[in-house]
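S.K.: Let me see the structure of the following:
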Amino acid sequence: MLALVNPCHGKIGRIHWWLSQIAIFCLAIGGLIATFHFSTGGVGLAVLVIMIMYMNLCTCLNRLRDSSRPGILYLSFFLPSIGTALMFYFCGIEKSPGRFRSDRSHLPEDCFVPAAPPPVRPAPQPRVPSPPPKEFGRRNRSAV
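M.R.: Predicted coordinates for the structure are as follows:
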């Protein structure tokens, strides 16, 4: 759960992002209840909002990094009408676009991957004895 407070934590998967969002939501609800219960006023609410936004920023930046997107895309999440939908799609629904491509730069040095299959050689033909040559106009000496 270090990705909740560290925007440079590294790549996280979709399940980790969803679990982080559930944790952020639970912390927000618990913080609201604590703020109203202890009557800390506007200061407690402001600290809670800043803390929730920071945790959301950290998890979304880590997830955007996982899907090979720039972190500046996080600013589009603040658009009033489509920001939340973009966040859910880019971070929680869409698979990483680079996950299934073949990247040959990470192959081990002793791994040999042929560029093309080896050529197919024709199978050798069995040798069939040729019939004896016919002798025309001569007597067959073997038939007596």
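
S.K.: can we go C-alpha only for contacts and neighbour counts from here?
M.R.: OK.

S.K.: From residue 49, how far out is residue 29?
M.R.: Counting by Cα to Cα, to the nearest Å, the gap from residue 29 to residue 49 is 11 Å.

S.K.: One more, please, to line up against the first structure:
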Amino acid sequence: MEALFNPVCGTIGRGRWWLFQLVIFGVAIGGLLATIFLFADLEGGAGGRNPMENVGLGLTALAMIYMNLCTCLNRLRDSGRSGFWYLSFLLPSVGTGLMVYFCGIEKAPGRFTSGRSDPPAPGPVSAAPAAFSAPVRPQTVRQREFGRRNRATR
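M.R.: You can find the predicted model right below:
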């Protein structure tokens, strides 16, 4: 639960990220219900809100944004990305899709370091010494320049 309030908590997996998103959704619903039951003016007209309703809605929105920031930053760090990717989540058309893919769907082997994988099993140990083999000579690779001829090969 520390990952909900600490953006540098450590590693969280995809399952915990989804669980935390459900917790954030529950906090949002609870905050809205608390605002309705505690601060709503039942005698007031339908024309507007009182100042305490605005405070309750604002606090609920800030809590949701902060908890989502913390969980997404922890998950983005696990996937090998920087926290600046969180800014892309604010894009109106693709932000939510990127957040769900990067934090909740992408499994991605290789560069992603969640620290939860099992270590590879050790190979069989051979009692016989290795046979001598000649050292491998590196092949010379010509460096190519983009859009130019390589003058060193003439």
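
S.K.: how about the equivalent of residue 50 of the first structure over in the second structure, secondary structure?
M.R.: Following TM-score structural alignment, the counterpart assigned to residue 50 of the first structure within the second structure is residue 62. Under DSSP: H, G, I helix; E, B strand; the rest coil, the three-state class of residue 62 of the second structure is helix.

S.K.: other SSEs contacting the helix or strand containing residue 56 of the second structure?
M.R.: Element membership for residue 56 of the second structure, per DSSP states H and E: helix 51-78. Packing partners of helix 51-78 of the second structure (3 or more Cα pairs under 8 Å, 6 or more residues apart in numbering; DSSP states H and E): helix 14-39, helix 85-88.

S.K.: okay, those helices in TSV with distance to residue 66 of the second structure next?
M.R.: Listed next are these as TSV, based on distance: least, Cα to Cα, whole Å:
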stretch	distance to residue 66 of the second structure
helix 14-39	10
helix 85-88	12
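
S.K.: Tell me the counterpart of residue 86 of the first structure in the second structure.
M.R.: Looking across to the second structure (by TM-score structural alignment), residue 86 of the first structure lines up with residue 98.

S.K.: Check what contacts stretch 52-64 of the second structure and list those residues.
M.R.: Residues from elsewhere that reach stretch 52-64 of the second structure (Cα atoms under 8 Å, 6 or more residues apart in numbering): 24-25, 27-28, 31-32, 34-36, 39-40.
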